[in-house]
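S.K.: I would like the atomic coordinates for the input below:
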Amino acid sequence: MTLDVLPIGHSARIVAVDWPALVPEEGRRLRALGLEEGARVAVSHRGVLWGKDPMAITVGRMTVAVRRAHAAAMKVEMLQGAGA
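M.R.: Take a look at the predicted model:
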């Protein structure tokens, strides 16, 4: 599954990122925020309008806003347990 469809409140690990699908500057920003292979993440919130943008993603102890298109480039595996 990809990060954009991960249910709110569930924890997952990023297993792959389609870096070529992202603009290089966006890829560097996401890496700087810790959104890369191996990172543990959870969806905290989705926007309420049209495309549900932006999404609030918890990475470690911080929460970052990402576009749904960026989250769609990240393949994740859900971790055991229901919560984050």
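S.K.: make it CA atoms for all contacts and neighbour counts henceforth
M.R.: Fine.
S.K.: Helices along the protein, start to end?
M.R.: 24-32, 68-72 (DSSP state H).
S.K.: Could you tell me how many residues sit around residue 36?
M.R.: Counted with other Cα atoms under 10 Å, residues neighbouring residue 36 total 19.
S.K.: Provide a list of residues in contact with it.
M.R.: For residue 36, the contacting residues are 14, 16-17, 30, by Cα atoms under 8 Å, 6 or more residues apart in numbering.
S.K.: how about a cut-off of 7 Å?
M.R.: Applying Cα atoms under 7 Å, 6 or more residues apart in numbering, we find residue 36 in contact with 14, 17.
S.K.: picking that back up, now the helices of the chain in JSON lines, with mean neighbour count and distance to residue 40?
M.R.: Formatted as JSON lines, those follow (neighbours: other Cα atoms under 10 Å; distance: least, Cα to Cα, whole Å):
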{"stretch": "helix 24-32", "mean neighbour count": "13", "distance to residue 40": "13"}
{"stretch": "helix 68-72", "mean neighbour count": "19", "distance to residue 40": "13"}
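S.K.: for comparison, sequence B:
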Amino acid sequence: MTLDELPLGTPARIVSADWNVLVPEEAQRLRALGIEEGAEVRLAYRGVFLARDPIAIEIGRMTVAVRRVHARAMQVEPVAATTA
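M.R.: Okay, here's the model as predicted:
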């Protein structure tokens, strides 16, 4: 499943990313934020308009807004929730 298909609030791990479908500068920016293979994320919000943009994801203690095309480039697998 891709990140944009993940149910809201479900913890997941990014298992792969198709960086070739993104503009290189955008891919670099996402990686700099820690959004890459192996990262644990949670979908926090989807936009309400037709395109459903932006999508807010939680990664660590950050919440990052990404475009749906970015989230669609990431394959994820749900993981068990961890308690802090």
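S.K.: picking that back up, I'd like the helices of structure 1 as TSV, with distance to residue 6 of structure 1 appended.
M.R.: Converted to TSV, those look like this (distance: least, Cα to Cα, whole Å):
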stretch	distance to residue 6 of structure 1
helix 24-32	18
helix 68-72	10
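S.K.: closest one to residue 79 of structure 1 among the ones you listed?
M.R.: In terms of Cα to Cα, the element of the helices of structure 1 nearest to residue 79 of structure 1 is helix 68-72, at 17.2 Å.
S.K.: next one: that closest one to chain centre, how far?
M.R.: Relative to its parent chain, helix 68-72 of structure 1 has a centroid offset of 7 Å by Cα atoms, centre = their mean, to the nearest Å.
S.K.: Look up the average distance of it to its aligned counterpart in structure 2.
M.R.: Relative to the matching residues in structure 2, helix 68-72 of structure 1 has an average distance of 0.4 Å after the fit, by mean Cα distance after the TM-score superposition for structure 1.
S.K.: Other residues contacting that helix?
M.R.: Outside helix 68-72 of structure 1, the residues that reach it (Cα under 7 Å, 6+ apart) are 2-4, 53-55.
S.K.: Residue 47 of structure 1 is nearest to which of the helices of structure 1?
M.R.: helix 68-72 (9.5 Å).
S.K.: which bit of structure 2 covers the closest one?
M.R.: Using TM-score structural alignment, the residues of structure 2 aligned to helix 68-72 of structure 1 are 68-72.
S.K.: so where do the strands sit in structure 1?
M.R.: Ranges of strands in structure 1, per DSSP state E, are 11-17, 40-46, 55-59, 62-66, 74-78.
S.K.: Endpoint to endpoint, stretch 28-48 of structure 2 covers what distance?
M.R.: By Cα to Cα, to the nearest Å, the extent of stretch 28-48 of structure 2 from end to end equals 27 Å.
S.K.: Identify each buried residue in stretch 71-83 of structure 2, please.
M.R.: 71-78 (16 or more other Cα atoms under 10 Å).
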